[in-house]
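Enquirer: Here is a sequence with its predicted model. Questions after.
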Amino acid sequence: MILHHIALNVPVSDGLFTYRHPTALPAGCRVAVPFRGKTVAGVVWASGVESSMAIEKILPVQTAFTDGAPLPESWRALIDFTARYYHYPTGQAVFAALPAGLKEPKPVGMPQPPLFYALNETGRAQTPPPERFRKQHALWQALFSDGLEMAALKRINNQAPKLVQEWAAQGWIHTSHAAAPKLNPSEHTLNAAQQAASQAVQAAAGTFQPFLLYGITGSGKTEVYFDVMAEVLAAGKQVLFLLPEINLTPQLLKRVQARFADVPAAVLHSQTAAGARAQDYLRAMLGQAKLVIGTRLSVFTPLPDIGLIVVDEEHDGSFKQDNELRYQARDLAVWRAKQSGCPIVLGSATPSLESWHKAQSGAYRLLELAERARAAAKLPQVEVLNVGRLKLDNGFSPQALKLLQQNYRQGGMSLVYLNRRGFAPALFCGDCGHTFGCPRCSAKMVLHQRARQLRCHHCDYRQSVPYKCPDCGNQDLTAVGQGTQRVEETLRALMPQAAVARVDRDSTTHKNDWADLYRRIAGNEIDVLVGTQMLAKGHDFARLNLVVVLNADGSLYSADFRAPERLFAELMQVSGRAGRAQTAGSVLIQTQLPEHPVFAAVKAQNYRIFAETELAERKLLNMPPFAFQTAIRADAAKVADAMDFLNGIKAVTEPLISENVSVFGPAPMFMVRLAERERAQVFLESPDRRSLHRAVSLWVQVLQQYRDGKIRWSVDVDPAEM
């Protein structure tokens, strides 16, 4: 009997368990094993291991799925690193990185390599179909290529399967499992800055080199990505393209399909059906999919021939997973590029201060696109309006309403940006002051007028809108503040002839909602968009020439030191939606804090000014990126229990921790109550990453000894949430 370490989805120190099997199983092989009376899936992590336990007490592997290709060594190294760095059990990290279809204790059919069709020498010598049979003639000409898949041939002639079968029967067709991908030429001519950026990345082919592509909004970063990708794909290598959110995928996919129509591609995100996602994952692992596009979880996709990684909107908070395995996909992408010896391009109009600092220190190479790609497209004119003493109409200043009406009359398209969905942030009783809070969280319920519901946007608790105040019985309840639904209703009343469309998580729940929105915008069927962060980045709407930002400074009241950085990125990104074609763009930002440095930098459309000021302040305060942080959190029925738990661990670990590691807390979290649990946290901070990780390891060792089922704990390395 050969003993194996099997990775299981179990929350213990490493998640590796010993099982026996008559033969040595390859590392990375999926298996089914018994565990606590159930059959569960596992992954072989090591073979030929030793154990002090008697062999008859070691349980056998029930089934080894050896028909499928094992998960490769490079993938296992990535998981090992991820588990170590984020102080997370290896077994759970394995299953966090796998698609749902590979987490079950059952076999999965391996995708078959696609067939490519071309004319052989005999076929090329034949007389082609007459030109009057236009589609048949076009199909014949296409078969003179190095080989095309049937899907590509059907786009030329929908009778392709029948015709190719007939020609194959004549002995004229050659089939193969590989072909050089056919790349369509770009419709765009790169300007000098774009060419320089593309050539710099291409020159680094085959070597690890991180690039920060800093380009103002509308500067054509995507065309630089595509230019480099074309070279990498033409060389037969794979490309991993990471996006922060699903809603950016449809518009990008249209551009990808236009440029890389015949490149075998896989699109991986949470709305992909489980079976399709597993098959695309395996196609990428087998090298069949050459271009992989996806959201943060796609960073774990096995790629044997990776030649380039692109992380678009690299600053975006969506790349950070905020529960269970709390990884930062952007940082893991850089690690993967180093592991694979390939270049990585991190692109943004508002780079994260961590990436900008690395570019300034020489760890990353800075590439800059300082002008918009379209010569006629200019940066928008930004006006910051102090609304502190103005009377607002449902959040709108008179100036904002006038601009929106004027732009509609002139045929322009407007975007009203408010980062709060729902009808209003809170329901309020004017008689006694009662506000309706979530019974499970320390957050106010948001009024959703059309659904007649109050909803918590943190735990999704829902209740019907009450008809009276529970404290005093007053039936005249007031909606306080503005949400996207209320803004939409205000605009419909103000501009009844205008087509107003609201875009938030409530209005884009169905699979085809984004495609429908793009179709309506392209057909000039929308005059005013009302949206949240989902509309702030990545979209390119040619007719959009006015952006109005309501309640811009809400986040500046946050205790989070990253709040100014997030607000600046948000405002720059949403401002960048305006004036991307021939029409000049303008932006009106309403604020009660017009003197704040963030607004001066946005008005100047100058990222460098903001970054230099903010980094100087961070350095003074010894905050990231000049120091490293880990948050250790606990939650319990009562916050006092969570605090006591963390204080107990702190008392044990503090004497053993290095002097250059500071421990702050414990303290209640900003939102102390979430989903009926109350939360506290401790921050470990150090200018030395290794010292910090040693301290975190010590904390984890002690935490694992406490088996109090009433208290849950977690570790968040490089936390994004305070």
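Expert: All right, it came through fine.
Enquirer: okay, CA-based contacts and neighbour counts for the rest of this
Expert: Noted.
Enquirer: For residue 348, see how far away the residue nearest to the spatial centre of the chain is.
Expert: Per Cα atoms, centre = their mean, the C-alpha nearest to the average position across the chain is that of residue 244, at 2.5 Å. Distance, residue 244 to residue 348, by Cα to Cα, to the nearest Å: 11 Å.
Enquirer: and what of residue 629?
Expert: Distance of residue 629 to residue 348, given as Cα to Cα: 24 Å.
Enquirer: just to revisit the earlier point, wait, isn't the residue nearest to the centre of the chain in contact with residue 296?
Expert: Yes - the pair residue 244 / residue 296 is scored as a contact, 6.6 Å apart, by Cα atoms under 8 Å.
Enquirer: any shared contact partners between these two?
Expert: Common neighbours of residue 244 and residue 296, counting by Cα atoms under 8 Å, 6 or more residues apart in numbering, are 318, 319.
Enquirer: which residues touch residue 680?
Expert: 633, 634, 635, 639, 642, 643, 666, 667, 668, 669, 672.
Enquirer: Which of the residues you listed are buried? Put it as a ChimeraX command.
Expert: To isolate the buried members of those in ChimeraX, using 16 or more other Cα atoms under 10 Å:
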select :633,634,635,639,642,643,666,667,668,669,672
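Enquirer: Closest one of the contacts of residue 680 to residue 291?
Expert: Nearest to residue 291 among the contacts of residue 680: residue 633, at 38.2 Å, using Cα to Cα.
Enquirer: A further structure is provided below for comparison with the first:
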Amino acid sequence: MTHWLAIAVPTPAHSRVGGLLTYRSEQALPAGSLVRVPLGQRELLGVVWDDALPPPDEPLANQARAVIAALDGVPPLGAPWRRLIEFTARYYQRALGEVALSALPPQLRSLTATQMARRLKRAGRASADTSPNTTELRALTADQTGALAQIDHKPGPFLLFGTTGSGKTEVYLRAAQAALARDAQAQVLVLVPEINLTPQLLARFAERFGDAAIACLHSGLTPAQRLAAWLAAHTGAARIVLGTRVAVLASIPQLALVVVDEEHDASYKQQEGARYSARDLALVRGRHSAAKVILGSATPSLESWHAATPVAAGGAGRYQLITMAHRVGASDASPGLPRVLRVDMGRQPKGTLIAPPLLAAIGERIARGEQALLLLNRRGWAPVLHCADCGWKSECPHCSAYRVFHKVDRTLRCHHCGLAERVPRACPACGNLDIGTQGRGTEQLEAQVSALLAGVPRPDGTPARIARIDADSTRGKGRLESALAQVHAGDVDVLVGTQMIAKGHDFRRVTLVAAINPDAALFSSDFRAPERLFALLMQAAGRAGRDAASGADSQMWVQTQHPQHPLFAALKAHDYPGFAAQQLTERQQAGFPPFSHLALLRAEARSQEAAQALLGALAAQAQAAGAQDATLAAALPHVAWYPAVPLAVQRVAGIERAQMLLESAHRPALQRVLAACAPLLQALRATPEHRGIVRWAIDVDPQDL
């Protein structure tokens, strides 16, 4: 008997084959089954999306090709997972098969039945015992007890607003423990924004529940590791799935709890392909699976804060707010937060890198055997190499950006396209031998701090030890873990780094944190820049004084040319609610999210004119299409179209980039317009006048403008 199946295959949204395809099969296969199917000259992995279809009309029945084989042994992908994929594809304007297959481990596409059986056997070896190690559990604080009571008795979703060091991780652990205890098959998903935060959190969960019960999913895994982790999650062998944004699309059939740690972090937004927000999909996934969702942060995103603010107070009232205002070991009289000191760099000698009072404070910490953390969110030695005689600067020939000078290997390196060249001996334009630098990066800060602290001894009389953690110093495998282990062991006295060291790490010996040059974000054209700066500085401040014994004496120093700026005043008071209220007022007046919804239409071409021409033609065609489509015509008046403009970094790797902003107070109207734009862009790209287009993309709810 012939069965007809609708199957999702990995075809991109740009192709003319973007929907489900019909195949015939000699055996009945349930929805969610993994199969191998032919497409053109290739054999692809596909997912049976719907139960058996009625027989198609004769012409289609004759053209339909047969399923090659089913992937026996792999349980079908459940209905909640398929609904999540459907939502992701629809909302972010991508092809269903593209999203579905990109969420599966690549090795599934090539393994034989025998190999798959072997992998499934390994996945089933995980222990089902997830009983916590109760012998070492610490007593909960009043804040933690109250938070867990709300999570237990209310439906959520929850915004866990806990100051740094308040014990949010322990709340995650206890909430996971409760979810697993209620149901012997239940699973928990824990998301972190970046790979470098997974080892620390993984260690905490493994210590509590054991390694066998946990699967870790992130882009740094080998294909075999990713497949093993995915199978453990899909078969239920892994009771806890921990990972970065990619884990939100994993198959977790018995999902009971979702935790999104540092929910404010922009890293949760995918920047290629289906540009989804893992934080937002976690909420959608919670609804589809009837799972509770906890969003945790000391500095929530303004969108989440607005959603957790009661309607009576001007918010949306969609989330339930849980506040943890005290650090572990602190009291109402002394919450244990670091004292914030502002240094007016306008009053310091010109060219000062570290103000004398800050330098003295660092020396005192070193002499007491404590650690200091210096934050400079710019890697390399200097952002620009320049010639004072002719004005030459180290521009990248392929990008509209400067190449950064890296002294450690004497290279000029573009952080956009990756071009790296040796530093020239003389100015390429005029031959001047005296080439200088502009600005400072973490390499230079590390070297100069080492020189400034050369005479400062540790308690044992040995010289102070300086270390640097950034994307350059931790590029090799295992180097990040090694560097962090040295900090935790006390082998580093002063740690210099970028935002990598400001998030999530539990450095028990750090009592002083300093932001060296945070002013640039104060005057950015991106309306989210103040929010990101405040979050970064609050998170950095949270690294200081996490040990209750040193919390009262911990400090956060901010070197700035604008010490009276309201952002720094709110930081000094540790007043996130006040900062958020001020920012939300400004956003409401300007009509920015969360009071409106945005989308970016992006085009890349060999010339800026071609990229902008495509977007301009799209806007005209969309308006014209409204005359033929009543639903689109009703949506268009609610959407504002802004002219096409170059991106901030206009050219990358020789490709010009332009974007057009769409804004609407009505999300459904914006979605209807975007759905109409995708086929129009595809048709325009095929026309002779737009054949110079390299690619186009639709970015819904963009994080970077």
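Expert: Perfect, I can see it now. This structure is a prediction, so every number in the text was calculated from the model and none was measured.
Enquirer: The second structure: which residue goes with the residue nearest to the centre of the first structure?
Expert: Aligning on TM-score structural alignment places residue 244 of the first structure opposite residue 193 in the second structure.
Enquirer: and the longest strand for the first structure?
Expert: Counting by DSSP state E, the longest strand found in the first structure is strand 662-674.
Enquirer: Can you check which part of the second structure it sits on?
Expert: Matched against the second structure by TM-score structural alignment, strand 662-674 of the first structure falls on residues 640-652.
Enquirer: Can you tell me the closest non-neighbouring residue to residue 548 of the second structure?
Expert: By the measure of Cα to Cα, 6 or more residues apart in numbering, the closest residue to residue 548 of the second structure outside its immediate chain neighbours is residue 329, 5.5 Å from it.
Enquirer: Kindly state which residue of the first structure is aligned to that neighbour.
Expert: By TM-score structural alignment, residue 329 of the second structure lines up with residue 374.
Enquirer: Contacts only, for that match.
Expert: 218, 219, 580, 581.
Enquirer: Distance check, the third one against residue 341 of the first structure.
Expert: Same thing as residue 580 of the first structure. Distance of residue 580 of the first structure to residue 341 of the first structure, given as Cα to Cα: 36 Å.
Enquirer: Of the two, which one has the most company?
Expert: Higher neighbour count among residue 580 of the first structure and residue 341: residue 580, with 27 against 18, using other Cα atoms under 10 Å.
Enquirer: give me the element the counterpart of that one in the second structure is part of.
Expert: Matched by TM-score structural alignment, residue 580 of the first structure corresponds to residue 546 in the second structure. Residue 546 of the second structure belongs to no helix or strand when assigned by DSSP states H and E.
Enquirer: is it true that residue 546 of the second structure touches residue 507?
Expert: Yes - counting by Cα under 8 Å, residue 546 of the second structure does reach residue 507; the two are 7.1 Å apart.
Enquirer: which residues sit in contact with the alignment partner in the first structure of residue 560 of the second structure?
Expert: Counting by TM-score structural alignment, residue 560 of the second structure lines up with residue 591 in the first structure. Contacts for residue 591 of the first structure (Cα under 8 Å, 6+ apart) come out as 384, 385, 386, 387, 388, 550, 551, 552, 553.
Enquirer: which position in the second structure aligns with the last one?
Expert: So that's residue 553 of the first structure. Using TM-score structural alignment, residue 553 of the first structure pairs with residue 519 in the second structure.
Enquirer: separation between that match and residue 376 of the second structure?
Expert: Counting by Cα to Cα - residue 519 of the second structure and residue 376 of the second structure are separated by 11 Å.
Enquirer: Ok, residue 416 of the second structure next?
Expert: Note on residue 416 of the second structure: its distance to residue 376 of the second structure, by Cα to Cα, is 19 Å.
Enquirer: ok, those two, which is more surrounded?
Expert: Relative neighbour count places residue 376 above the other of residue 416 of the second structure and residue 376, with 21 against 17, counting by other Cα under 10 Å.
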